[in-house]
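Asks: sequence-free structure coming up:
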């Protein structure tokens, strides 16, 4: 998010796109190659307009190394201590283009990862919980800004919907730290709650449980459960994404006695796996066959 709070960008590199109905269909018919279903999802949020790009590619369109990931015309690459993301994508469902470059400069790197299920099949790693970003958007309209950034990774050995019914996640950054809460509900009915503080000095530690508060439901009826300091309430700045199974929100709240600004997501994998949602998904994405 930009320092003034008016602009934002979310970029997700997906190897074996977890939300792809085409990948789900391929898995239903037998073993499927995740490299045949890769995407770089780009969501832009601005003062006047937003943009969304989600194109699935595979085969020769995907290249990986220890320091880079190339998917079609877009890439992520570590250059020394900077993560450089370049994207050139087409939007959906309405035709258009998004292009730009984002340079992410970590302030603190985290070397640990967390197992978030009982079988050890799903892991989460907060790569750079505190970072600064330089954003240069060329399309759909030229804009440059700087702001706080965050980088993490999720990886697993089975479909998300097989391991979880949903989760509520947030990251909020104060002057000195980023606080991450990860409240997941597993498919077997058990829950897992991660609440961790990542300091600008590189220190990280679990924190005492925060209090549960609720933002208003989205237009699609998604619940938004948020954790903040006891006795305080979060403030919704903007709903960034509102879909039948997923919501992304910009918010502020009090964490460890400090005011923080951040991003929250709510995910319902029970909704995601319904026939109606699987039917709707292809309208929000493109597919380029190798």
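Replies: Yep, that arrived. Everything quoted here is computed from the prediction, not taken from an experiment.
Asks: C-alpha from now on. contacts and neighbour counts both.
Replies: Fine.
Asks: what about the helices in the protein?
Replies: 21-28, 160-163, 269-272, 275-280 (DSSP state H).
Asks: What residues sit buried inside the last one?
Replies: Meaning helix 275-280. Neighbour counts using 16 or more other CA atoms under 10 Å place residue 278 of helix 275-280 among the buried residues.
Asks: try the longest one
Replies: Using 16+ other CA under 10 Å as the test for burial, helix 21-28 gives 21, 22, 23, 24, 26.
Asks: Pasting the second one now:
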């Protein structure tokens, strides 16, 4: 992630560019070209291509608040992914997904905490979205997608706590009674955020997928939020070549 000015943004019907990096639809594939420099503590070149081939593209949009100020958009809940970055060991093919969140207010203005998980299954994928809003209400959503991308609301197994992150962020996801989810791969740990690969059990099927936990109370802290300015590089004055 790199912060850039407005002059570094360019968009068309099938391409979204920010500085030297871009996303581009090439037929049924989403091609992501990356050319960046990472932030501290390890400053290095991050360059290469990621190709996402959706099994299906959905038209699903799920409001996260009653007034629709925040929207979750699962474009491709199941996809094939190919990673080819210019670094040893950073080339692989596997299973992935493509989604996004949109909003007209800051997340910390409307949410205190949320967890999200997306787990591939033998018949598609299932996503769990649980959140505590600032007004005290809760979001509890379970959406199952079949191989064609068709979505349906399903009953979720119980919300189940598991081991906190390295920064002691609370974590929970859905699991069949008696099953304790567990992290199998750490992806990102921050004082307010955890992203990891987690194994759980849903309707008798053991599944492993991507899980995130976000503590918006911590994020809003005046002691923590300024850390983003250190962790996320800022590149001012970038312009597209003529």
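Replies: Thanks, I have the structure now. Computed from a prediction, not measured in an experiment: that's the story for all the values here.
Asks: follow-up on the earlier one: how about the buried residues of helix 21-28 of the first structure in a markdown table, adding distance to residue 195 of the first structure?
Replies: Output for the buried residues of helix 21-28 of the first structure, formatted as a markdown table (distance: CA to CA, whole Å):
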| residue | distance to residue 195 of the first structure |
| --- | --- |
| 21 | 32 |
| 22 | 34 |
| 23 | 32 |
| 24 | 31 |
| 26 | 36 |
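Asks: Under the alignment, what does residue 167 of the first structure map to in the second structure?
Replies: Aligned by TM-score structural alignment, residue 167 of the first structure pairs with residue 114 of the second structure.
Asks: for that match, what are its contacts?
Replies: Residues near residue 114 of the second structure by CA atoms under 8 Å, 6 or more residues apart in numbering: 129, 130, 131, 132, 213, 214, 215.
Asks: cool, and residue 84 of the second structure?
Replies: Going by CA under 8 Å, 6+ apart, residue 84 of the second structure touches 48, 49, 50, 90, 91, 92.
Asks: hmm, try it at 6 Å
Replies: Residue 84 of the second structure sits next to 48, 49, 91 when contact means CA atoms under 6 Å, 6 or more residues apart in numbering.
Asks: do the same with residue 191 of the first structure
Replies: Neighbouring residues of residue 191 of the first structure by CA under 6 Å, 6+ apart: 184, 185.
Asks: try 10 Å this time
Replies: By CA atoms under 10 Å, 6 or more residues apart in numbering, the contact list for residue 191 of the first structure reads 116, 117, 118, 164, 167, 183, 184, 185.
Asks: go on, residue 244 of the first structure?
Replies: Taking CA under 10 Å, 6+ apart as the test, what residue 244 of the first structure contacts is 218, 219, 220, 221, 222, 267, 268, 271, 272, 276, 277, 280.
Asks: Looking for the alignment partner of it in the second structure.
Replies: By TM-score structural alignment, residue 244 of the first structure lines up with residue 191.
Asks: One more: residue 124 of the first structure?
Replies: Aligning on TM-score structural alignment places residue 124 of the first structure opposite residue 72 in the second structure.
Asks: nearest spatial neighbour of its match, skipping sequence neighbours?
Replies: Leaving aside its sequence neighbours, residue 72 of the second structure sits nearest to residue 101 (CA to CA, 6 or more residues apart in numbering; 4.7 Å).
Asks: try residue 91 of the second structure
Replies: residue 84 (4.5 Å).
Asks: Tell me how far the one you found lies from residue 99 of the second structure.
Replies: Counting by CA to CA, to the nearest Å, the separation of residue 84 of the second structure from residue 99 of the second structure is 21 Å.
Asks: Near residue 39 of the first structure, how many other residues are there?
Replies: 29 (other CA atoms under 10 Å).
Asks: isn't it right up against residue 74?
Replies: Yes: assessed by CA atoms under 10 Å, residue 39 of the first structure is found in contact with residue 74 at 9.4 Å.
Asks: Mutual contacts of these two, please.
Replies: 13, 62.
Asks: residues contacting residue 28 of the first structure?
Replies: residue 22.
Asks: can you rerun that using 7 Å?
Replies: With contact set as CA atoms under 7 Å, 6 or more residues apart in numbering, residue 28 of the first structure has no partners.
Asks: residue in the second structure matching residue 280 of the first structure?
Replies: Aligned counterpart of residue 280 of the first structure in the second structure: residue 227 (TM-score structural alignment).
Asks: Look up how far residue 46 of the second structure lies from that match.
Replies: According to CA to CA, residue 227 of the second structure and residue 46 of the second structure sit 21 Å apart.
Asks: now swap in residue 31 of the second structure and tell me
Replies: Taking CA to CA, one finds residue 31 of the second structure at 16 Å from residue 46 of the second structure.
Asks: Which of the two has more residues huddled nearby?
Replies: residue 31 (20 against 14).
Asks: which residue in the first structure lines up with that one?
Replies: Under the alignment (TM-score structural alignment), residue 31 of the second structure pairs with residue 84 in the first structure.
Asks: Contacts only, for its match.
Replies: When contacts are counted by CA under 7 Å, 6+ apart, residue 84 of the first structure is found next to 76, 77, 78, 102, 103, 104.
Asks: surely the last one meets residue 85?
Replies: No: contact criterion CA atoms under 7 Å: residue 104 of the first structure and residue 85 do not qualify, at 8.1 Å.
Asks: the more surrounded of the two?
Replies: Counted by other CA under 10 Å, residue 104 of the first structure and residue 85 do not tie: residue 104 has more neighbours, with 25 against 20.
Asks: can you pull the contacts of residue 212 of the first structure?
Replies: With CA under 7 Å, 6+ apart, residue 212 of the first structure has these contacts: 225, 226, 227, 228.
Asks: Likewise for residue 249 of the first structure?
Replies: 238, 239, 240, 241, 263, 264, 265.
Asks: Inside strands: which ones of those residues?
Replies: Residues of the contacts of residue 249 of the first structure located in strands (DSSP state E): 238, 239, 240, 241, 263, 264, 265.
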